[in-house]
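Trainee: Sequence first, then the predicted structure:
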Amino acid sequence: MAEGNNVLMGILAIILGLLVIIFPIFSVFTASVMAGFAIILLGIWLVAQSFGTWSASKGASIAYLILGIIAIVGGIGLFGSVLAFSWLVSFWLYFAGFFLIISGIMSFFVKEGTTGKGIGGIGIILGILYMILASYAWNPYYLALLIGIWLIIDGITLFFVNPSDLMKMEN
């Protein structure tokens, strides 16, 4: 059983997951506002970086400036746009699914190393699942359902798994 702090986080994740499922459009709208705001802040930081690096490297400074402007425009476009956020999430799920499938297929051709045939099969299956989820994520209602289910599952796992124990296992 996990520590008290993890149980509290698990309960909060389950409650948040249920709220996301109950209020799907408001939840996706809120997520798009937060994502847009974060990208706008990233763009502002990149523009500030461009002024700071001007004396050291003109090319890097111009690159920071261009990236910053693109991030600010993209963040403004994403800010509060449910459809843009749904499209972006769906795109990234397709993107991740494609790479999972490709890496799974590639692992079948590896003769040495730690990747096995089972891992390749799992990568292909997960890639296909990502593609299926991406086809549903276009719809904001389904996107909210996917996010809510993920939060509930994550909250339940926090009851049983202590994230710090997972970090110890990796080291």
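Mentor: Okay, I see it.

Trainee: Please count neighbours and contacts with C-alpha atoms only from this point.
Mentor: Will do.

Trainee: can you tell me how far Asp154 sits from Asn6?
Mentor: 11 Å (C-alpha to C-alpha, to the nearest Å).

Trainee: same check, this time on Gly116
Mentor: Gly116 sits 34 Å away from Asn6, going by C-alpha to C-alpha.

Trainee: now Val47
Mentor: Taking C-alpha to C-alpha, one finds Val47 at 38 Å from Asn6.

Trainee: Could you check which of those two has the larger neighbour count?
Mentor: Between Val47 and Asn6, counted using other C-alpha atoms under 10 Å, the more crowded position is Val47 (22 against 19).

Trainee: and the more buried one, what does it touch?
Mentor: Residues in contact with Val47 (C-alpha atoms under 8 Å, 6 or more residues apart in numbering) are 64-69.

Trainee: Out of those, flag the one nearest to Phe95.
Mentor: Leu67 (21.4 Å; C-alpha to C-alpha).

Trainee: residue contacts, that closest one?
Mentor: With contacts defined as C-alpha under 8 Å, 6+ apart, Leu67 is in contact with 43, 46-47.

Trainee: Return the set of buried residues in stretch 14-33.
Mentor: Going by neighbour count (16 or more other C-alpha atoms under 10 Å), the buried part of stretch 14-33 is 14-18, 20-21, 24-33.

Trainee: In addition, the following structure is provided for comparison:
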Amino acid sequence: MQKNAVALLMVLLGLIILAFPLLGIVPFSLISGFIVLMVGIGLMLAGIAEMGESAGLGILELALGLIALIIGLGFIFNPALFSWLIGFIVWIVGLLIILAGIGAVVTGSASSRWNGVIAIVIGLIYVIAGTFLANPIVLGTLIGLWLIITGAVMFMARD
């Protein structure tokens, strides 16, 4: 029963992503920039407070805070920096999907192996589409399809 619930949830999430592939992407740069900015300020304050107990940790926190502060301001005022980071994340997401597929093929049951093959294929398509098309609608659609197919295979599996 738990497997069926997970399968249905995956299909539902896939349908949501297919319906709204850009959900949250438009304001994401500003929100991420603000969050990273707050992390930077917090790290800098923690670094200042830590200086009395451990100078090394204080300097590390100050340096990390300054880096986070610069990145946060970059996300807010320079959307190109955020776009570059998203391009890098495409590679990470594609690699994670491919690795999950390889793991399912190597260690899984018959239905898991099919899900693994599907994950490897969609992961490769995701990296290629992300590299050459750079269209978030296509990437969102691929993730939605992967979730729907994986959920459907899980739901129909007899093992």
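Mentor: It's in. Note that the structure is predicted; figures quoted are calculated from it, not measured.

Trainee: And the TM-score between these chains?
Mentor: Once superposed, chain against chain, the TM-score is 0.57 (TM-score structural alignment, normalised by the length of the second structure); 122 aligned residues with a C-alpha RMSD of 3.6 Å.

Trainee: what packs against the single longest helix found in the second structure?
Mentor: Identified as the longest helix of the second structure according to DSSP state H is helix 79-107. Packing partners of helix 79-107 of the second structure (3 or more C-alpha pairs under 8 Å, 6 or more residues apart in numbering; DSSP states H and E): helix 55-77, helix 110-132.

Trainee: Select, out of these, the one closest to Lys3 of the second structure.
Mentor: helix 110-132 (12.1 Å).

Trainee: could you check the angle helix 79-107 makes with that closest one?
Mentor: Inter-element angle recorded for helix 110-132 of the second structure and helix 79-107: 160 degrees (by axes from the mean of the first three to the mean of the last three C-alpha atoms, to 10 degrees).

Trainee: Name the residues of helix 110-132 of the second structure that come out as buried.
Mentor: 111-124, 126-127, 129-130.

Trainee: Just want the angle from the very next helix or strand once past that helix to helix 79-107.
Mentor: Using DSSP states H and E, the next helix or strand after helix 110-132 of the second structure towards the C-terminus is helix 136-156. Angle of helix 136-156 of the second structure versus helix 79-107, following the same axes, to 10 degrees, is 20 degrees.

Trainee: I'd like to know which elements helix 136-156 of the second structure is packed against.
Mentor: helix 2-19, helix 110-132.

Trainee: nearest to Val138 of the second structure, of the ones you listed?
Mentor: Closest among these, using C-alpha to C-alpha: helix 110-132, at 7.5 Å.

Trainee: Now do the closest one: which elements does it pack against?
Mentor: So helix 110-132 of the second structure, by 3+ C-alpha pairs under 8 Å, 6+ apart, packs with helix 79-107, helix 136-156.

Trainee: Mean neighbour count, these: which tops it?
Mentor: Scoring these by mean neighbour count under mean count of other C-alpha atoms under 10 Å gives helix 136-156 as the most buried, with a mean of 20.

Trainee: what does it contact?
Mentor: So helix 136-156 of the second structure is contacted by 3-4, 6-18, 21-22, 111-112, 114-115, 118-119, 122, 126, 129-130 (C-alpha under 8 Å, 6+ apart).

Trainee: Could you rerun that using 7 Å?
Mentor: For helix 136-156 of the second structure, contacts defined as C-alpha atoms under 7 Å, 6 or more residues apart in numbering pick out 4, 7-8, 10-11, 13-15, 17-18, 21-22, 111, 115, 119, 122, 126, 130.

Trainee: With stretch 8-15 of the first structure instead?
Mentor: Outside stretch 8-15 of the first structure, the residues touching it (C-alpha under 7 Å, 6+ apart) are 151-152, 154-156, 158-159.

Trainee: If we use 6 Å, what do you get?
Mentor: Here stretch 8-15 of the first structure makes contact (C-alpha atoms under 6 Å, 6 or more residues apart in numbering) with 151-152, 155-156, 158.

Trainee: ok, now stretch 112-123 of the second structure?
Mentor: 94, 97-98, 101-102, 104-105, 150.
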